[in-house]
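>>> Can you look at this prediction? I've put the sequence above it.
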Amino acid sequence: MTTEATAAASGNAATDRFRESGKLAHVEASQERVSSLAGKLIKAANDIVLEDRVTYDEFNALKAWLIKVGEDGEWPLFLDVFLEHSVEEVATSHREGSKGTIEGPYYVPDAPEHRSPARIPMRPDEKGIPLRFEGQVSSVNGTPLTDARVELWHADEDGFYSQFAPDIPEWNLRGAFLVDDEGRYQIDTMRPAPYQIPTDGACGQLIAAAGWHAWRPAHLHVKVSAPGHELLTAQLYFPGDEHNDDDIAGAVKPELLLDIEETEDGTQRTNYDFVLDPVR
């Protein structure tokens, strides 16, 4: 039986993954750009203090909370949940192909590679409804991309991700899939469930204090790539989920909703085609 994951454990795992990802590379930004962005951020914070007459007690509570975010390793979670959706919108606003959305804090590179059609790695007794996830990858001009690669990862039926919760096999529900000679992929997996982001740490304190909820709708994570094309990072959602309209991460887009077909044997299947933009 899987032991409950703690916010500190999953948060620190997310922090370690970020450090290993290479995304800490130095950003070449002009002094003027740094001054503008940092200045606007600091001004916005000071405007809140002045407009809402923040007290010293509230100020010190904020300092204590910021320290706890770091101690719990939850900066990746906080930033990915509350800010990344806007950064993603800016970064992909030029695209003509499929819509993307946030990566989130639980991506792990170098997942085992398989040739489609294939079954994602899972436990023999993996809980949930079997789901066949299939479709085609093409370029914006309609040409099938026969050298495309579809990475898929998602939470299990209990809302836990492998490598971020104890007692789950390393690559459970994670895989990279090579398309066939028509650019098609077919992956057998299990339908994930909605889950709450960790609430026993600093982010949970903020959510509770604000009276918000911590739920994310059920979703599949994907990264779709092909030579000469821009990488697409997306999450795909299930129709009818009660949290599609109030996702704590604000990442749901209408174009990312799946069309689910119920089969006679009680399993489900869905077809979703990806369209990639050429590198400019």
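Looks like it came in fine. Everything numeric in this text was worked out from a predicted model, so none of it was measured. Numbers count the residues shown, from 1 in each chain.
>>> contacts, neighbours, all on C-alpha from now
OK.
>>> so which strand or helix has residue 86?
helix 84-91 (DSSP states H and E).
>>> got the contact list for that helix?
With CA atoms under 8 Å, 6 or more residues apart in numbering as the test, helix 84-91 has contacts from 100-102, 104, 249-251.
>>> try 10 Å
76-80, 99-104, 233-234, 249-252 (CA atoms under 10 Å, 6 or more residues apart in numbering).
>>> Quick one: residues in contact with the helix or strand just after it.
Scanning forward in sequence from helix 84-91 by DSSP H and E, the next helix or strand is strand 113-115. Defining contact as CA under 10 Å, 6+ apart, one finds that strand 113-115 is touched by 120-121, 149-151, 174-180, 185-187.
>>> which one's the longest helix in the protein?
helix 31-51 (DSSP state H).
>>> and here's the other structure:
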Amino acid sequence: MSERVKEVVDTIISSIRATMIEKQVTVKEYRAGILYLHELGLKGEIPLLSDVYFNSTAVENENRIYKGTRSDLEGPYYLADSPFITDEIKTLDDVEGEAMIIRGAITSVDGEPIANAELDIWHSTPDGRYSGIHDGVPQDCYRGRVITNDEGRYSVKSTTPIPYEIPSQGMTGQLLQMLGNHTWRPAHIHIKTKKKGFHELTTQAYFEGGDWTENDCCSGVCNSGVNIIAEKHEDGVRIMDIDLVLDKEVI
């Protein structure tokens, strides 16, 4: 038996029971809730609903443990084993988008460059879809893994993502709307950074002044150190300067 699992599960169950007592939840309401969860599972939306309401809390817990760049939501659209790339993420030729360069330096909390770190980068298409998830976008597009050079630097070309709605017609979207909330996420870039001996960092970078950065439906954008990148262009190309700082792994 895992004492940690027992401790967490017992607390969750006690909290739910206390809420049911406080709000005098009836059998009819309880059954309606169970049916909702059943349908949610059948439609494959449990990860989506969980990310909307709970992922940001787990992220904040982690941010209290590790120094350096703040963690952020991984999201439901991460896929392992993205192709390794050198300087360009593959995009669709028939989908127009603003050219973008993602670049930066990876350092330790002591300021030392981290060479040979692996950055797994993924983001939406210029029309708000994810490769390998949505129809018509091959899995090897809009995703890629790049290795930092001897100076801990990286640079890749891609196209700029846009804000998008989470599935608003699904059960998660319907619940958000029932509660008076919207279903939009700001444009963002996901980065997962790995290097032996360092804590694996999963974060997002957002566009300064972009729509929905002030009220992200998933609470991914927080006000204390999350990556919001100032608008910058060079030769008509949007530049995202994303420097990341890794902390040592807690053993």
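Right, received. Where do you want to start? Quick caveat, the model's predicted, so the values are computed rather than measured.
>>> Superposing both, give me the TM-score.
Remark: TM-score between the superposed chains equals 0.92 [TM-score structural alignment, normalised by the length of the second structure]; 248 aligned residues with a CA RMSD of 1.7 Å.
>>> ok so, going back, so the helix holding residue 86 of the first structure corresponds to what in the second structure?
The alignment of helix 84-91 of the first structure onto the second structure (TM-score structural alignment) covers residues 55-62.
>>> repeat for stretch 210-230 of the first structure
Mapped onto the second structure using TM-score structural alignment, stretch 210-230 of the first structure spans residues 179-199.
>>> So for that stretch, what gets flagged as buried?
Under the neighbour-count criterion of 16 or more other CA atoms under 10 Å, stretch 179-199 of the second structure has 182-195, 198-199 buried.
>>> Now do the helices in the second structure.
Counting by DSSP H, the helices of the second structure are 3-22, 27-42, 46-50, 56-63, 171-178.
>>> Please tabulate those helices in CSV and include distance to residue 213 of the second structure and mean neighbour count as additional columns.
Formatted as CSV, the helices of the second structure follow (distance: least, CA to CA, whole Å; neighbours: other CA atoms under 10 Å):
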stretch, distance to residue 213 of the second structure, mean neighbour count
helix 3-22, 31, 11
helix 27-42, 27, 12
helix 46-50, 19, 17
helix 56-63, 15, 15
helix 171-178, 18, 17
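>>> Between those, which one is closest to residue 133 of the second structure.
Closest approach to residue 133 of the second structure among these (CA to CA): helix 46-50, 13.2 Å.
>>> Remind me what that closest one packs against, helices and strands.
Contacts defined by 3 or more CA pairs under 10 Å, 6 or more residues apart in numbering; DSSP states H and E place helix 46-50 of the second structure against helix 27-42, helix 171-178.
>>> can I get those helices in a markdown table with distance to residue 86 of the second structure?
Formatted as a markdown table, these follow (distance: least, CA to CA, whole Å):
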| stretch | distance to residue 86 of the second structure |
| --- | --- |
| helix 27-42 | 39 |
| helix 171-178 | 38 |
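>>> Residue 126 of the first structure corresponds to which position in the second structure?
So, by TM-score structural alignment, residue 126 of the first structure is matched to residue 95.
>>> do the same with residue 161 of the first structure
That one, residue 161 of the first structure, aligns with residue 130 by TM-score structural alignment.
>>> Repeat that for residue 103 of the first structure.
In the second structure, the residue matched to residue 103 of the first structure (TM-score structural alignment) is residue 74.
>>> Not counting residues beside it along the chain, what's closest to its match?
Nearest residue to residue 74 of the second structure, sequence neighbours excluded (CA to CA, 6 or more residues apart in numbering): residue 202, at 6.2 Å.
>>> In contact with the one you found, which residues are there?
Contacts of residue 202 of the second structure by CA under 10 Å, 6+ apart are 59, 69-75, 119-121, 190-194.
>>> if you set the cut-off to 6 Å instead, what comes out?
Counting by CA atoms under 6 Å, 6 or more residues apart in numbering, residue 202 of the second structure touches 71, 191-192.
>>> Could you report the separation of it from residue 186 of the second structure?
Look at residue 202 of the second structure and residue 186 of the second structure: by CA to CA, to the nearest Å, they are 17 Å apart.
>>> which residues of the second structure does stretch 38-46 of the first structure align to?
Using TM-score structural alignment, stretch 38-46 of the first structure pairs with 9-17 in the second structure.
>>> Quick check: that stretch compared with the first structure, mean distance?
Once fitted to the first structure, stretch 9-17 of the second structure is off its aligned match by 2.2 Å on average (mean CA distance after the TM-score superposition for the first structure).
>>> Tell me which residues are up against that stretch.
Residues contacting stretch 9-17 of the second structure (CA under 6 Å, 6+ apart): none.
>>> Counting neighbours, what do you get for residue 171 of the first structure?
Residue 171 of the first structure: 19 surrounding residues under other CA atoms under 10 Å.
>>> Need the counterpart of it in the second structure.
In the second structure, residue 171 of the first structure lands on residue 140 (TM-score structural alignment).
>>> And the equivalent of residue 55 of the first structure over in the second structure, how far from residue 40 of the second structure?
Alignment note (TM-score structural alignment): residue 55 of the first structure maps to residue 26 of the second structure. Computed as CA to CA, the residue 26 of the second structure to residue 40 of the second structure distance reads 21 Å.
>>> One more: residue 148 of the second structure?
41 Å.
>>> Ok, residue 92 of the second structure next?
Taken as CA to CA, the span from residue 92 of the second structure to residue 40 of the second structure is 32 Å.
>>> before we move on, what about residue 32 of the second structure?
With distances taken as CA to CA, residue 32 of the second structure is found 12 Å from residue 40 of the second structure.
>>> now swap in residue 24 of the second structure and tell me
Taken as CA to CA, the span from residue 24 of the second structure to residue 40 of the second structure is 24 Å.
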